[in-house]
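Peer 1: Provide a 3D model corresponding to the input given below.
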Amino acid sequence: MVRVTTTTAADACCTPVGEAAIDAAAAEQLAVRFKALGDPTRVRLLSLIAASDGGEACICDLTEPVGLSQGTVSHHMKILAEAGFVTRDQRGRWAYYAIAPGALDATAASLRAL
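Peer 2: Okay, here's the model as predicted:
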């Protein structure tokens, strides 16, 4: 005799996962920000800018503290700008960077919301 067993949803071992708390677009945007912060040099650059007088720093003032060339620092700053962490203001031949208003708070709030 063959025994047939039926399983109901209540008998299942796992509860199906509902909708994600964060949608795909928001997850992508947050991942870009975390990737930007995944490099210790970029974290240091943000810290240097935040600690600078007036809350902004010239690219020429950021190279020596991190021990990298201007081109390499510019590359890191481009990534931080694309992730929304800094704003860039071109003054003559020099670029000045400032922490984007609310960028750090918004990233922290996104992480808390997870």
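
Peer 1: please count neighbours and contacts with C-alpha atoms only from this point.
Peer 2: OK.

Peer 1: ok, the residue sitting nearest the centre point of the chain - contacts?
Peer 2: Residue closest to the mean C-alpha point of the chain, counted by C-alpha atoms, centre = their mean, is Arg33 at 1.5 Å. Contacts for Arg33 (C-alpha atoms under 8 Å, 6 or more residues apart in numbering) come out as 83-85, 107.

Peer 1: also this sequence, please, to line up against the first:
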Amino acid sequence: MSNSVAVELQVLPAQPITPWRPPITSADPQADAEKMAATFKALSDPVRLRLFSKVASHPAGEACVCDIADVDVSRPTVSHHLKKLRETGLLASERRGTKSTATESPDRIRRSGMLHRAQSRSSQ
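Peer 2: As a prediction, this is how the structure comes out:
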């Protein structure tokens, strides 16, 4: 037997829906669609999404790779996933002495309009 319980949900008043990402209307919509698809593909991997989230959640939008590498995969695998995020343009990296720093690329994110949180944070 199921222990399901009926719950009454409150109906909210209708509000106009404002899209956070306008449709693709650039001069080259095919190229824009391909770039967006590559970005979605990069973020569709759970490890890459976690790594990107860890970098983006740091106050300055950058983090030492040693601080974000605790995603239950080996170091070489972390490096591989960070490389894929760099190739997509979502992250940039820089070596500082013996440490490597990953930085989110807000310009790429803003241009793609894909991550609303990043857009609103960069406009503050």
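
Peer 1: returning to what we had before: which one of the contacts of Arg33 of the first structure sits closest to Val66 of the first structure?
Peer 2: Phe85 (18.2 Å; C-alpha to C-alpha).

Peer 1: going by neighbour count, which of the contacts of Arg33 of the first structure comes out on top?
Peer 2: Counting neighbours by other C-alpha atoms under 10 Å, Phe85 leads the contacts of Arg33 of the first structure with 24 neighbours.

Peer 1: give the aligned equivalent of that one in the second structure.
Peer 2: Using TM-score structural alignment, the equivalent of Phe85 of the first structure in the second structure is Leu90.

Peer 1: state the distance from that match to Gly97 of the second structure.
Peer 2: 23 Å (C-alpha to C-alpha, to the nearest Å).

Peer 1: distance from the chain centre to stretch 87-101 of the first structure, please.
Peer 2: Averaging C-alpha positions (C-alpha atoms, centre = their mean, to the nearest Å) puts stretch 87-101 of the first structure 19 Å from its chain's average.

Peer 1: how big is the offset of the helix or strand where Ser93 of the second structure lies relative to the first structure?
Peer 2: Assessed by DSSP states H and E, Ser93 of the second structure sits inside strand 91-96. By mean C-alpha distance after the TM-score superposition for the first structure, the fitted strand 91-96 of the second structure averages 0.9 Å away from its aligned residues in the first structure.
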